[in-house]
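# What would the 3D arrangement of this be:
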Amino acid sequence: MQSLLGISGIIEKYIRTGLDEEEQVKLNAWLGEDEANAALFRQLTDEHVMKQHLDELDAIDIAKGWNAFQERKTGQETNIRDIRKARWWKYAAAILLPLVIASGMLFFNKEKQDNDYEYTPTALRYHNDVEPGGNKAVLILSNGEKVILDGDSLASLGERDGARLQNDSARLVYEKGFSQPGEVVFNTLTTPVGGTYSVVLSDGTRIWLNAMSSIRYPTHFTGSERTVFLKGEAYFEVARNVHQRFIVETAEDVRIEVLGTHFNVMAYNNEKEIVTTLLEGQVQLKYGSSSPTYNLRPGFHAVFNKQQQLMDIARVDVDGAVAWKNNLFLFNNDNLEDIMKQLERWYDITVEYKLKTKPKSHFTGGMRRMENISKVLEMLELTGGAHFEIEGRRIIVTSP
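Sure thing, here's the model as predicted:
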C-alpha cells in the first residue's frame, strides 16, 4: 500500500513533468490496488480542474507582492537581486500541490463513501477481454516431425536427432556433451503468437524466445563456429568457448558474433529495424559482405535500419530491451503503434485504428505481461492519448 502523501507526490510529478520508470511502476501498482484508485486518478488529473489551479498560481505577481512587502517593512522598493531571492515563494507554493492533491484524495474517498460513488469496473467497460500469452512452443525435428511443448510438463523426450532432450517446465534442454556420431542435423524451436519458451543448447548456451519467433540450431556443434539462425526476438546467454565463436544470423544478412556474453536481438519481419542490445561481454556485428565491423559494448544497442541499410549505435536502457524475458511490459517514451505491435504478438489480437489524427502521445511506464489486455489498455487510456474498444480479438483504437 502506498502512503497517501507518497502517492500524492507521484501524481503531482506525473502532472508536472512525467515519471521515471520506477515511479510509473509505483503509480501503476497503486492504481491496481483498487478500482476506485483509477477513478480518483482520473478526477485528480482532470485537465479543466488542474488548469484552474495552475492559472491561480500563475496569476500571482511575485515581484509586485515582494515590493509591497518590502515597502511596508522598510519604506524602500527592492531591487532585481531581491526579486530573484523572492522567487522561492513560487517554489514554496508549488511544493504545496502534493498536499492539495492529498487533501483532494481524502475528500474524494470520503465523498465516495458518503454518496455511494459508483465506479464502472474494467469488466463492464470492456465487454470482452483477452487473456495473456504463456509458455508454449513447437519443436521441429530434422525430418519435419513436430513436437508440441508447454510449460506445465516435465518429461524426457528421449534421443532425437542424435541428441538427448528433456522438456523441463517451459525449457527445452539438450544434454550437454551427449552426441551421436554422424552428420550435423538441425532442429527448430518456434513460438506462436502469445507464446514464449527457452532452450538450452548442447554447449550450455541458453536462449529465451519471445512470441512469434523461431531459432534454428544444430543438435551439437562442430568446427570453429556455433551458428544459429533467428527470426523474431530472443535473449541469449552464450556459454563461453574461446575456440568456437557463437554466431547469430538474422534476416537482412545481419550477423552477430560473440565468444560468451548476454544480449538481446529483435529481428521481426514486420519491424523496420533489427535491434541488438548488449548486457554483458562484447559482440561484433556486420551486415552484408562489404559492411564494416561494428563493436558493441555493454549498455549500448545497435539499430540496423532495413530500408536505409544503415547501422547506428547508441547508449540505451537495457532493462526495457529485455523486459519481455522477465514477463514485463516496459515502455520508455514509446509511440502507440510500437506498443500495439507488442500487444498483437503477445495477446494474439489484431488492431484497427479509427483515429481522427495520428496520435502524438508517447508512453512511459510498466506492467506485468501476465495481466489481461484490458488492464494494459486502461493504463494507456490514463495518458489521454487514445481510447480502446475490445471486440473479440480485435482492438479498436479511437481518439479520446
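# Going by C-alpha atoms from here, please, whenever you check contacts or count neighbours.
Fine.
# center of this protein, which residue is that?
Per CA atoms, centre = their mean, the C-alpha nearest to the average position across the chain is that of residue 330, at 2.3 Å.
# doesn't it fall inside a strand?
Yes: counting by DSSP: H, G, I helix; E, B strand; the rest coil, residue 330 is found in a strand.
# residues touching it, list them.
21, 320, 323, 364-367 (CA atoms under 8 Å, 6 or more residues apart in numbering).
# try 7 Å
Listed by CA atoms under 7 Å, 6 or more residues apart in numbering, the contact partners of residue 330 are 320, 323, 365-367.
# Kindly report the same for residue 238.
Applying CA under 7 Å, 6+ apart, the residues contacting residue 238 are 205-206, 260-262.
# Distance to residue 155 and neighbour count for those - can I get that in a markdown table?
Listed next are the contacts of residue 238 as a markdown table, based on distance: CA to CA, whole Å; neighbours: other CA atoms under 10 Å:
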| residue | distance to residue 155 | neighbour count |
| --- | --- | --- |
| 205 | 21 | 19 |
| 206 | 19 | 19 |
| 260 | 29 | 21 |
| 261 | 29 | 19 |
| 262 | 28 | 21 |
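# Top of the contacts of residue 330 by number of neighbours, please.
Neighbour counts for the contacts of residue 330 (other CA atoms under 10 Å) peak at residue 366, which has 24 neighbours.
# any idea how far the spatially closest residue to it that is not a sequence neighbour is from residue 318?
With CA to CA, 6 or more residues apart in numbering as the criterion, residue 366 has its nearest non-adjacent residue at 4.4 Å, and that residue is residue 330. According to CA to CA, to the nearest Å, residue 330 stands 11 Å off from residue 318.
# What of residue 272?
For residue 272, the distance to residue 318 (CA to CA) stands at 20 Å.
# Compare the two (neighbour count), which wins?
Under the neighbour definition other CA under 10 Å, residue 272 and residue 318 were set side by side, and residue 318 has more, 17 against 14.
# That one contacts residue 298, doesn't it?
No: the pair residue 318 / residue 298 is not scored as a contact, 8.8 Å apart, by CA atoms under 7 Å.
# what does stretch 126-135 rub up against?
Contact with stretch 126-135 is made by 150-151, 170, 194-197, 346-347, 369-374, 389-393, as judged by CA under 7 Å, 6+ apart.
# Secondary structure element holding residue 71?
Element membership of residue 71 [criterion: DSSP states H and E] is helix 62-74.
# I'd like the distance from the very next helix or strand once past that helix to the chain centre, please.
For helix 62-74, the succeeding helix or strand toward the C-terminus, using DSSP H and E, is helix 80-86. Using CA atoms, centre = their mean, to the nearest Å, the mean C-alpha position of helix 80-86 is found 45 Å from that of the whole chain.
# and this one, so I can compare the two:
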Amino acid sequence: MENERAKKLIAKYLKGDCTAEEKAIVESWYLNETANAQEEIEEPDDQDMEQQIWAKITTENHKKSLSRQRIYSYAAAAILLLTTALYFGTRSTSPIPQNGAADFTKTDINPGGNKALLTLADGSKIVLDDAVNGQIAKQSGCVITKTTTGQLVYTIQDNQAAALKTQALLNTIETPKGGQYQVNLPDGTKVWLNAASSLSFPARFSGLQRQVILKGEAYFEVAKNKHMPFIVKSEQQKIEVLGTHFNVSAYADERQSKTTLAEGSVKVSLTANNQEQVLKPGQQAIANNHIKVIPVDIEEALAWKDGLFMFNDEDLENIMKKVERWYDVQVDFQQADLRQKHFSGTVSRFGKVSQILKTLELTGSVHFKIEGRKIIVVK
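Have a look, this model is predicted:
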C-alpha cells in the first residue's frame, strides 16, 4: 500500500467518506494494532502490510463502527503504520542519527481534549468539561444544552417577547491551551473552536445581521440566511458571509490573520483601512497591513479540525506554536536559527507529544528535551 494511498484512506475514514471495503481496512488495522497497544510499533513493509490487511478482513466480520474519539486515538498509531512512519522532510541535509530519536517515556505529555469555559450574559461561568450532559442553563427564549458528544447547543424557544430581551445578551465560550470545543449557535451555525480561542455571540440573533467576535482559531459552517448576513469580527479584520464553510486563524501572538474558504463565498475586510477582498473556495486571505490572497490546500488548513497536524514546508517556530497551544506547554529554542528550519508532514493531534517530537528528530536536524511542561529545542 503506497504512502499516499494510506494517508488518503485515513482522511476519508475520519470524514466518514469510506466505502464499506475501505472502512473494513481501517477498522481491521485498528482492532489488530490496539490489541497490542503496549508493544513498540515498528515500521511495516508496504507490500506485506497490505496482504496482512486483506487476510484479516476475510476472517473478521466488523459489525460496529468506531466512535470518532476512538478513531482519533487510533490515528496516533495507525497513521504511523499506514504512511510508513509519517513522511517528514526538512531543508536540512543532516543525516538521520543511527541511534534513533530520544526516549520521552518518563516525561511524555498527553494531548488536549474537549475543554471550555462558558460565560453567560449575567457573568456566571460554567466549566463545560465538568458540567453534566443535558440542559445546563436557560436564558430568555433560549435553552443551552451539553450533548453526550461534548457539544454545546443553543435552542431557541418560540417566544417573541423573550427575543426582545435576549438580543443584548452576550455569551462567550473560551477554550484553554490544550482544549477545543464545538458550539451550535442559536441560528444553527456550527463552530469548532481550536485551542486557546474564544467566541462571543448573542444568545439569540436579531436585527439585520448575525455578528460574532473571535479570538484565536475557529472553523465555521454558517447556516444560510440571505436576509441576515453572518459577520465574524477579529482584531484585524471582518468577514461577511451569507452561508458557507470557512476557517479563521486570528491569534493575538500571530503577526497575520488567515481566512481559508472551503465552500461558498466570503468577503474579508481590514478594520484599519477598509481594504477588502472576496474569496473563492480554495483561497486564503492573509491579513496584516494589507490583504494578500493565495491558493491554499484546504485539507492542510482544516487538518486541526479533523484531528491532525499537517505541515507543508512550515517553519519550526510555527509548528511549535501549535504544539504549545494543543499540549499546553512552553517551548524554548536554545538557538535562534532552529526557528527557521522547515518541515513537511502529517501527524495525529491525539497522540502524546513525543509522537511529533520523535518524528521531527528523525530528520537529524533538531532534537528536544522535556522538562515538566517545557519543551526545549536543541541542535
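# before we move on, back to that, filter the contacts of stretch 126-135 of the first structure down to the buried ones, PyMOL style.
Of these, the buried ones can be selected in PyMOL as follows, counting by 16 or more other CA atoms under 10 Å:
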select buried, resi 150+151+170+194+195+196+197+346+347+369+373+374+389+390
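# So which of the contacts of stretch 126-135 of the first structure belong to strands?
Residues from the contacts of stretch 126-135 of the first structure lying in strands, with DSSP state E as the criterion: 150, 195-197, 389-391.
# Go through those residues and say which is closest to residue 110 of the first structure.
Looking at those and their distance to residue 110 of the first structure, the nearest is residue 389, at 31.7 Å (CA to CA).
# what does that closest one align to in the second structure?
Applying TM-score structural alignment, one finds that residue 389 of the first structure aligns to residue 369 in the second structure.
# roughly how far apart are its match and residue 280 of the second structure?
Here the distance between residue 369 of the second structure and residue 280 of the second structure works out to 43 Å (CA to CA).
# about what we covered before: would you mind finding the match for the residue nearest to the centre of the first structure in the second structure?
That one, residue 330 of the first structure, aligns with residue 310 by TM-score structural alignment.
# swap in residue 315 of the first structure?
In the second structure, residue 315 of the first structure lands on residue 295 (TM-score structural alignment).
# Can you tell me the closest non-neighbouring residue to that match?
Nearest one to residue 295 of the second structure, counting by CA to CA, 6+ apart, is residue 283 at 4.5 Å.
# Report the contact partners of residue 94 of the second structure.
For residue 94 of the second structure, the contacting residues are 364-365, by CA under 7 Å, 6+ apart.
# quick check: the longest helix anywhere in the first structure aligns to which part of the second structure?
Among the elements of type helix in the first structure, defined by DSSP state H, the one spanning the most residues is helix 88-114. The alignment of helix 88-114 of the first structure onto the second structure (TM-score structural alignment) finds no residues at all.
# Which secondary structure elements does that helix sit against?
Under the contact criterion of 3 or more CA pairs under 7 Å, 6 or more residues apart in numbering; DSSP states H and E, helix 88-114 of the first structure touches helix 4-16.
# the inter-axis angle of the helix it packs on versus helix 88-114?
If you take axes from the mean of the first three to the mean of the last three CA atoms, to 10 degrees, helix 4-16 of the first structure sits at 120 degrees to helix 88-114.
# Buried ones in the longest helix of the first structure, by neighbour count?
Using 16+ other CA under 10 Å as the burial criterion, the residues of helix 88-114 of the first structure that qualify are 97-99, 101-102, 104-105, 108.
# Please say which position in the second structure residue 207 of the first structure maps to.
Structural alignment (TM-score structural alignment) places residue 207 of the first structure against residue 191 in the second structure.
# Okay, and that match sits in which element?
When secondary structure is defined by DSSP H and E, residue 191 of the second structure falls within strand 190-193.
# mean offset of the helix or strand following that strand relative to the first structure (after superposition)
Sequence order places strand 197-202 as the next helix or strand after strand 190-193 of the second structure, per DSSP H and E. Taken against the first structure, strand 197-202 of the second structure registers an average deviation of 0.4 Å after superposition, with mean CA distance after the TM-score superposition for the first structure.
# helices and strands around strand 197-202 of the second structure, which ones?
Counting by 3+ CA pairs under 7 Å, 6+ apart, strand 197-202 of the second structure packs on strand 170-175, strand 210-221.
# Using TSV, lay out those together with mean neighbour count.
Shown next, in TSV, are these (neighbours: other CA atoms under 10 Å):
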stretch	mean neighbour count
strand 170-175	22
strand 210-221	21
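# Please produce CSV containing those, extended by distance to residue 321 of the second structure.
Formatted as CSV, these follow (distance: least, CA to CA, whole Å):
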stretch, distance to residue 321 of the second structure
strand 170-175, 16
strand 210-221, 12
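# before we move on, the earlier item: list residues touching both of residue 318 and residue 298 of the first structure?
By CA under 7 Å, 6+ apart, residue 318 of the first structure and residue 298 have these common neighbours: residue 279.
# ok, which pair from the ones in strands among the contacts of stretch 126-135 of the first structure is furthest apart?
The farthest-apart pair in those, when distances are taken by CA to CA, is 150 and 389, at 30.9 Å.
# And the strands in the stretch 201-350 of the second structure?
210-221, 230-233, 237-241, 245-250, 257-263, 266-270, 276-279, 283-287, 291-295, 308-315, 330-333, 342-348 (DSSP state E, counting those that start in this stretch).
# In the first structure, point out the residues matching the longest one.
By that I understand strand 210-221 of the second structure. Aligning strand 210-221 of the second structure against the first structure (TM-score structural alignment) gives residues 226-237.
# Which residues does that stretch contact?
Residues contacting stretch 226-237 of the first structure (CA under 7 Å, 6+ apart): 205-210, 212-217, 244-250, 261-268.
# Also stretch 209-217 of the first structure?
The contact list for stretch 209-217 of the first structure (CA under 7 Å, 6+ apart) reads 186-198, 227-235, 345-346.
# run the last query once more with 6 Å
Outside stretch 209-217 of the first structure, the residues that touch it by CA atoms under 6 Å, 6 or more residues apart in numbering are 186-198, 228-234, 345.
# All good on my end, thank you.
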